[in-house]
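Engineer: Based on what follows, work out the 3D shape:
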Amino acid sequence: MPRIAVTGGSGKLGRAVVRELVQHGYEVHNLDLAAPAEQLCPYTRVDLTDFGQVVGALTAVDDRYSGIDAVVHLAAIPAPGLRPDAATFTNNVTSSYHVFAAARTAGIRRIVWASSETLLGLPFDTPPPYLPVDEEYAARPETSYSLSKHLDEQMAAQFCRWDPEFTAVGLRFSNVMEPHDYAAFPGFDADPRQRIWNLWGYIDARDGAQAVRLALGYDRPGCEIFVIANADTVMSRRTADLAAEYFPDVPVTRELGEHETLLSIEKARRLLGYEPAFSWRSALQ
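Structural biologist: Take a look at the predicted model:
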């Protein structure tokens, strides 16, 4: 099986991705500043803001490996507001450029990376153009964090233009959740505005990991972007009722399932074969 480098493999989504890939037989190497809480695969401490370290990590590390087949790039300051704006932007854009450029230097032609749902226009103070939202309208970054993710997508497209055999898959992950987070979900019903900022969406880390694995198998050269969310919302109320009450002037492009996500995953279903396997509803039964 291919040898995969996962940057940020010690993080919330990274842990799930490493576990998913290891369980499916991949040789996985975690490249991160932070050591993992659980040693699921070999770990190497790498500062992604140092280009030399990134090139070294993607070519060979002593007797551990020589050469990497594909990169999963998850490492980043993971949300707005955790660091000053310029620090978030500088860290995230620099790290992503280093990963893309080092992969090209190392002859790696396949990258899957974490983009973000924030490019859809979060927190939707300006309503979206239609519901469910999808990848078809222009990105609408509203923070320095989402602007960094927007530039990641632009960079990936240009790396693919430079090398017609390069495949870069950006996954616009929703708000990542682990099973222990679900205990708080019933409380969202008291005030839907608590979660309106991302249209009541979420992604179970295990389903996010599934999407990464499927994206590694995507065999079309070029840059492709996918929204990755769970199939349902965080709410008990019907999705159509939420849309009608909180976005009354926004067109709804099709009939909605009872609890269907408003972060459309139809493209990921169609092109990746992605189908979420987990839901907070079954976890709390």
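Engineer: going forward, measure contacts between C-alpha atoms and count neighbours the same way
Structural biologist: OK.
Engineer: can you map out the strands along the stretch 51-200 of the chain?
Structural biologist: Assigned by DSSP state E, counting those that start in this stretch, the strands in the stretch 51-200 of the chain fall at 60-61, 65-66, 70-73, 110-116, 167-173, 176-177.
Engineer: for the last one, packing partners?
Structural biologist: Pointing back at strand 176-177 there. On a contact count with 3 or more Cα pairs under 8 Å, 6 or more residues apart in numbering; DSSP states H and E, strand 176-177 meets strand 203-204, helix 205-216.
Engineer: next up, for comparison:
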Amino acid sequence: MRIAITGSNGKLGRAVVERLTRDGHEVVGFDRSGPAGSGFTLVDLLDYGQTLDAMLGVTARHDGVDALVHLAAIPVNGLVPDATTFHNNLTVSFNVMFAALRAGVRTIVAASSITAMGFPFDEPPPYLPVDEGFTAANNTYGLAKVLEEAMFAQLVRWQESTSITALRFTNVVGEDEYDSFALAGDPSYRRDLLGSYLDVRDGAELVALALTHARPGLETYVAAAPDSGLEIPSRELAATWCPGVELRRPLGEHESLVSSEKARRELGFEARHLWRHEYRGSRSE
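Structural biologist: A predicted model of the protein is given here:
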């Protein structure tokens, strides 16, 4: 397939480009900055005209795409004013999705976020492990993600064959970013993430699986490692961070409080890069 990737020059975007290229796909990157070359086009995704034109074709690059991976966004609150984060991300997502549908693209994978399910969890979720069944926004980045998911649910109705898969990514950790896990014994570490994380290579794997298993309609999946990012037992973390919150099943010793079980069950997702091994490896180099 020929696959367009927005945000192709970001941390996750680069890993997705590498993974899909390795799988034999032709990849076309769209971003506001990046390396000149046959696999990349500079696009201002806030401009709908540019976005639609780039989706339809770019001379010397492509004449249309078969699928879309939408990762482009201001990645967190704080980089720009809060309202700017919201306006930018929601507008970009509308432009990209609407242009894709107008261009005849019917297979789409989009980055949603743990911020659409309560991050930073100052108000505990109603149950643990928290999963796709809970939606809440507590900042403008998360509010945009909640509204994007609502938009996706409507857009798939407009064309019966359209598939949109929204992946609720937690904190994505690069291969060279494991030193912070030296704090894994501190009960305040990753508190706002309920201890969750995901290796960037596993994130790219999940994107590839979502493309492979695409089916008409909207599906939402949590994108997190199956284990907690702390040394402290998960049952103890749940009692400390979310006292009185229902445990829907007995927790494994270091089971994640953010469940990716649906992705495992329906997409065959198995995270292969877990912090206990990666951190030891980074320290031994």
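Engineer: follow-up on the earlier one: including mean neighbour count, could the strands of the stretch 51-200 of the first structure go into a markdown table?
Structural biologist: Below are the strands of the stretch 51-200 of the first structure laid out as a markdown table (neighbours: other Cα atoms under 10 Å):
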| stretch | mean neighbour count |
| --- | --- |
| strand 60-61 | 13 |
| strand 65-66 | 12 |
| strand 70-73 | 25 |
| strand 110-116 | 26 |
| strand 167-173 | 25 |
| strand 176-177 | 18 |
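Engineer: what about those strands, which gets the closest to Pro221 of the first structure?
Structural biologist: With respect to Pro221 of the first structure, and counting by Cα to Cα, the nearest of the strands of the stretch 51-200 of the first structure is strand 167-173 at 4.4 Å.
Engineer: Show where the closest one falls in the second structure, residue numbers please.
Structural biologist: With TM-score structural alignment applied, strand 167-173 of the first structure matches the range 163-169 in the second structure.
Engineer: Tell me roughly how far that stretch lies from the first structure on average.
Structural biologist: For stretch 163-169 of the second structure, the mean deviation from the first structure after alignment is 0.3 Å (mean Cα distance after the TM-score superposition for the first structure).
Engineer: Next, the buried residues of the longest helix seen in the first structure.
Structural biologist: The longest helix of the first structure (DSSP state H) is helix 85-106. Within helix 85-106 of the first structure, the residues scored as buried using 16 or more other Cα atoms under 10 Å are 88-89, 91-104, 106.
Engineer: Equivalent analysis for stretch 245-258 of the second structure, please.
Structural biologist: Result for stretch 245-258 of the second structure [16+ other Cα under 10 Å]: buried residues Leu247, Leu251, His254, Glu255, Ser256, Leu257, Val258.
Engineer: Kindly report the same for stretch 174-184 of the second structure.
Structural biologist: In stretch 174-184 of the second structure, counting by 16+ other Cα under 10 Å, buried: Tyr178, Phe181, Ala184.
Engineer: Ends of that stretch, what's the gap?
Structural biologist: 17 Å (Cα to Cα, to the nearest Å).
Engineer: could you dump the helices and strands packed on strand 176-177 of the first structure to a markdown table with mean neighbour count?
Structural biologist: Output for these, formatted as a markdown table (neighbours: other Cα under 10 Å):
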| stretch | mean neighbour count |
| --- | --- |
| strand 203-204 | 26 |
| helix 205-216 | 23 |
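Engineer: one step back: other SSEs contacting the longest helix of the first structure?
Structural biologist: Counting by 3+ Cα pairs under 8 Å, 6+ apart, helix 85-106 of the first structure packs on helix 51-57, strand 70-73, helix 144-162.
Engineer: Around the equivalent of Ser259 of the second structure over in the first structure, how many other residues sit close by?
Structural biologist: The equivalent of Ser259 of the second structure in the first structure is Ser264 (alignment by TM-score structural alignment). By the criterion of other Cα atoms under 10 Å, Ser264 of the first structure has 20 neighbours.
Engineer: who's in contact with Ser264 of the first structure?
Structural biologist: By Cα atoms under 8 Å, 6 or more residues apart in numbering, Ser264 of the first structure lies in contact with Pro132, Val133, Asp134, Val227, Ala229.
Engineer: Kindly indicate which of the residues you listed lies nearest Gly25 of the first structure.
Structural biologist: Relative to Gly25 of the first structure, the closest of the contacts of Ser264 of the first structure is Ala229; by Cα to Cα it sits at 24.8 Å.
Engineer: How about the counterpart of that closest one in the second structure: what's its closest non-neighbour residue?
Structural biologist: Under the alignment defined by TM-score structural alignment, Ala229 of the first structure is paired with Ala224 of the second structure. In this structure, Ala224 of the second structure finds its nearest non-sequential neighbour in Leu198, 5.0 Å apart by Cα to Cα, 6 or more residues apart in numbering.
Engineer: In the first structure, what residue corresponds to that neighbour?
Structural biologist: Structural alignment (TM-score structural alignment) places Leu198 of the second structure against Ile203 in the first structure.
Engineer: ok, its match to Lys267 of the first structure distance?
Structural biologist: 16 Å.
Engineer: Tell me who's in contact with the residue lying closest to Leu267 of the second structure once chain neighbours are set aside.
Structural biologist: Ranked by Cα to Cα, 6+ apart and with sequence neighbours excluded, the top spatial neighbour of Leu267 of the second structure is Leu209, at 6.1 Å. Residues in contact with Leu209 of the second structure, defined by Cα under 8 Å, 6+ apart, are Leu267, Gly268, Phe269.
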